[in-house]
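A.B. asks: Provided below are the primary sequence and the corresponding predicted coordinates.
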Amino acid sequence: MSSQISEKCEIVIVGAGLAGYAAAIALAGTGADIVLLDRASKVSEDVSTTDPRTTALSPSSFKMLTCLDIVAALHEDPKPIAAMKITEAASVTKWPGGGLDFEAANNATNGAEDGDEALAYMVRNHDLLAAFEKVSQSLPNLSIRKGQSVTDAVQTSQGMRLTVNGDEMLCDLVVACDGRQSLVRDFLGIRMINRDYHRAALVTDFSHSLPHNNIARQIFRTDGPLACLPLGQNADGEYVSSLVWVEKTKTAKNLAALSPERFAHALSEQLDGALGDIGVLHAPHCFALSLILAENYAAPHAVLLGDAAHVIHPLAGQGYNLTLRDAAILAEHVFEAKRLGLKACDMSVTETYELNRRADAFAMASLTDGLHRLFGASFLPLSWARHVGMGLLNNALPKSVEGAAQRYADRGVSQPPRLLRGTKLDATP
């Protein structure tokens, strides 16, 4: 690296996807001066036809995005999930009955601070990104740099020294939001735990003749779960759901290559008529699945956030909620440090962030990985025990325990920070 420093910054966020924007807008409330580096050269166009992915926002994530004005900036209103029905496919179990049902009403009576009206809220990823971009333009302490890529990062006693498009930047804190193939993470020398699931998720939207009643469905199958997440109705009055169908990678690719009619027939067979006549609205996309966990989530003058820190199995739908918890926790610690006159890179920020986020991500990864292994097992005694256990849980589990499980998935392993409670950070003196 050259010795010439062209710019000094307080916080630099590398990566302007859903993780980077969430971190930037959350941190803006701390009063810190923030630079968001986006390697794309222009504002993202509508990618609804190329990326059909959706996100199920937990109630606390929804509160966070509401107080950050993101929900108000969405093009489409979020679609509530009122309940979730979990069943086993016939290929998984040999016994009738069983399954689990979760209802949002349980939250109101079992220890939640204020009874949430939904289990989750469905939003389209491209709509969420557009809302982030819109809100970010009104934040005076957030500078978005398009066409900016980091090609090197070195820790120094004065801060993190970044090479960006050939120029040198020095910052107190760099936030790596550059995805599962994070270059910043590599520059920091942080090792990863990797597991290839040899599975891929088929993602698309589909219409159906029977109403979903705002109920999400998840069917556990030997090769992976199949989830149908309600998206309301389209302009033609058809009921619409988002599909996440996990299969072995080769099978998923073969299914994606089918004609819309044959794919709809294959999906109808999996659903066994539960949603009536099926129509596929977009060609399904395949996304490879793996487990990726960073061994460390922080280093001097740096933290990892989002997919740069953790990628988990999608069967619980908690991946982006983990990312929003990352952003909320980081913003909380930076806010408190600055109130005490400390820098954003103070050890009270980085070390506490690492302890909290590593514990939360490893706990959620263990849960999703364990469920993946449990429902992928065909050993008969284990299959019977699993089936009976689900039935007992559904019929006998105390609602207080059920509510506690929902709140853990919603808020993580510690007391939620202000943003997750729906309270803005205000750095105004």
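C.D. replies: Cool, got the structure.

A.B. asks: Please count neighbours and contacts with C-alpha atoms only from this point.
C.D. replies: OK.

A.B. asks: What degree of burial does Ala365 show, as a neighbour count?
C.D. replies: 23 (other CA atoms under 10 Å).

A.B. asks: again with Ala105
C.D. replies: Ala105: 16 neighbours (other CA under 10 Å).

A.B. asks: His75 too?
C.D. replies: His75 has 14 nearby residues by other CA under 10 Å.

A.B. asks: How about Met364?
C.D. replies: As a burial measure, Met364 scores 23 neighbours (other CA under 10 Å).

A.B. asks: Now for it: which residues touch it?
C.D. replies: Met364 is in contact with Ile312, Gln318, Ala409, counting by CA atoms under 8 Å, 6 or more residues apart in numbering.

A.B. asks: which of these has the most neighbours?
C.D. replies: Within these, most neighbours by other CA under 10 Å means Ile312, with 26 neighbours.

A.B. asks: Now for the residue lying closest to that one once chain neighbours are set aside: which residues touch it?
C.D. replies: Computed as CA to CA, 6 or more residues apart in numbering, the closest residue to Ile312 that is not its neighbour in sequence is Leu291, at 5.0 Å. By CA under 8 Å, 6+ apart, Leu291 lies in contact with Ile193, Asn194, Arg195, Asp196, Tyr197, His310, Val311, Ile312, His313, Ala365.

A.B. asks: A further structure is provided below for comparison with the first:
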Amino acid sequence: MTTVHDVAVTILGAGPVGATLACLLAEAGVPAAVVDRAALPPMELPEFDGRAYAIARGSRDVLEEAGVWDRLGDLPCPIRRIRVSDGRLGRRPSPLTLTFDAAAAGEDAFGWMVEARHLRIALNAQLPSLPGLIVAAPATVAAVARGPESATVRLADGRTIRTQLVVAAEGRESATREAAGIPVTRWDYGQDAIVAAVRHAEPHGHVAIEHFLPAGPFAILPLPGEGGDGRTSAIVWTERRAQAARIWTLEAERFARELARRFGDHLGPVTPVGMRWRYPLGALLAHRYTDTRLALVGDAAHGIHPIAGQGLNLGFRDAGALGARIVAAFRAGRDVGGAEVLAGYQRARRPANLAMLAATDLLDRLFSTDLAPVRLARDLGIAAVDRLPPLKRVFMRAAMGLSPLAPLKVA
């Protein structure tokens, strides 16, 4: 016998963005369903594997509303300062640095580093605890039908979900987006990101570092460490693809030496821990975020260079913006999948995401070169930002995932 579920919203994809949106809606009393091909528990890893997320302050607000942040307890590691520097591997670096201090803006932190496994565990604990939320995982979507009045999601196991809105949160290769005929523009940066973690002799002091090298940025991001000792950091190391492939194949001792050359000695000797991961870098832009009874969120809608650590945060902001409009419509008795909700979501998020995509693309092109005139221009830019408090506050708000137009508290 076919089982039929009736909900307001059906989310396809239970990754961090899709699962957070599901929790956000269910916490607000909106009947929802979330579907994923994978079972949720295997997404949890019992041991540290080197992967972590930078959660901006604006994204924390969304996770708090979804009831997820409290489940993380004291695991997130605050980022209290950000230091930007420009350097040339093997040669004397520029003496110019740009430092942002959250305390100077009257804030406790720019954001928090959260291990990927801890966020997954928190999401998996929250999802089944919410009444009115249907979790279908593992489950395969057999068909999605969208019409002027409603939509239907049919699963391969015979279940049918009748819904007012379908949300595609399946990632960059979203089958739902493709089936809807929404075009995308892509480009390849010719770079790979190597993600790992290191232990170091001295505590990091909650400082995040973005060190720009000709091949791409080398980011050092603070993690709690063993017993909260602050002697562990996450690394996002960008290299041109051929060089990244060479580094990837190095045995442990040579890999550690290459990493230490870029890390520097400011925290003493460093030792890689956990696993290494390598990801090709490219950008993606969906030409629109909506279609009839359909909304795209997260990587299904956009993908950016990780140079500013904002990729996942853009997805959380999508979830927050779409969720707020759905909740308002539901409580007012209006159609949560109607044109008004979808148009408002696209107006709120697409220009902001496009601006971040353009900014990260420009930063990568500006800093991933060693040409003398370009180096001079960017070093002058670093010096100028450091000496102009209003401009500096704009960058600080962007790092926090907040609107650069809103006033920032100043201590």
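C.D. replies: All right, it came through fine. Owing to the predicted nature of the structure, the values given are computational and were not obtained by experimental measurement.

A.B. asks: List the TM-score for the superposed pair.
C.D. replies: Superposed pair, TM-score by TM-score structural alignment, normalised by the length of the second structure: 0.92. Supporting alignment: 404 aligned residues with a CA RMSD of 2.3 Å.

A.B. asks: quick one: what's aligned to the residue nearest to Ile312 of the first structure in the second structure?
C.D. replies: The equivalent of Leu291 of the first structure in the second structure is Ala283 (alignment by TM-score structural alignment).

A.B. asks: what do you get for Glu332 of the first structure?
C.D. replies: By TM-score structural alignment, Glu332 of the first structure lines up with Ala324.

A.B. asks: distance between the helix or strand containing its match and the chain's centre?
C.D. replies: Applying DSSP states H and E as the criterion places Ala324 of the second structure in helix 311-331. For helix 311-331 of the second structure, the separation from the chain centroid amounts to 15 Å (computed by CA atoms, centre = their mean, to the nearest Å).

A.B. asks: From the contact counts, what lies against that helix?
C.D. replies: helix 16-27, strand 52-56, helix 57-65, helix 339-367 (3 or more CA pairs under 8 Å, 6 or more residues apart in numbering; DSSP states H and E).

A.B. asks: Which among those is found nearest to Val141 of the second structure?
C.D. replies: helix 16-27 (15.4 Å; CA to CA).

A.B. asks: which residue numbers in the first structure go with that closest one?
C.D. replies: If you align by TM-score structural alignment, helix 16-27 of the second structure falls on residues 18-29 of the first structure.

A.B. asks: How about stretch 186-201 of the second structure?
C.D. replies: The aligned range for stretch 186-201 of the second structure is 194-209, by TM-score structural alignment.

A.B. asks: Just give me the neighbour total for the counterpart of Ala175 of the second structure in the first structure.
C.D. replies: Alignment note: Ala175 of the second structure maps to Leu183 in the first structure; criterion TM-score structural alignment. By other CA under 10 Å, 19 other residues sit near Leu183 of the first structure.

A.B. asks: What distance do you get for Leu183 of the first structure to Phe375 of the first structure?
C.D. replies: As defined by CA to CA, to the nearest Å, Leu183 of the first structure lies at a distance of 35 Å from Phe375 of the first structure.

A.B. asks: Check Gly317 of the first structure too.
C.D. replies: In terms of CA to CA, Gly317 of the first structure sits 16 Å off from Phe375 of the first structure.

A.B. asks: next one: Leu226 of the first structure
C.D. replies: Distance from Leu226 of the first structure to Phe375 of the first structure, by CA to CA: 12 Å.

A.B. asks: Give me the common contacts of these two.
C.D. replies: Joint contacts of Leu226 of the first structure and Phe375 (CA under 8 Å, 6+ apart) are Phe220.

A.B. asks: Just the buried ones from the contacts of Leu291 of the first structure, in ChimeraX syntax?
C.D. replies: Restricted to buried positions by 16 or more other CA atoms under 10 Å, the ChimeraX selection for those reads:
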select :197,310,311,312,313,365
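
A.B. asks: which secondary structure element contains Trp112 of the second structure?
C.D. replies: strand 111-115.

A.B. asks: which other helices and strands contact that strand?
C.D. replies: Packed next to strand 111-115 of the second structure, using 3+ CA pairs under 8 Å, 6+ apart, are strand 52-56, helix 57-65, strand 77-79, strand 216-223.

A.B. asks: Ala168 of the second structure is nearest to which of these?
C.D. replies: That would be helix 57-65 among those, by CA to CA, at 18.5 Å.

A.B. asks: And the closest one, how far out from the chain middle?
C.D. replies: Put simply, helix 57-65 of the second structure sits 12 Å off its chain's centre (CA atoms, centre = their mean).

A.B. asks: Show me what it is in contact with.
C.D. replies: 20, 24, 27, 69-70, 109-112, 313, 316-317, 319-320, 400-402.

A.B. asks: One more: stretch 16-26 of the second structure?
C.D. replies: Outside stretch 16-26 of the second structure, the residues that touch it by CA under 8 Å, 6+ apart are 11-13, 31-34, 62-63, 65-68, 119-120, 123, 126-127, 130-133, 169-170, 297-298, 312, 315-316, 319-320, 323, 326-327.
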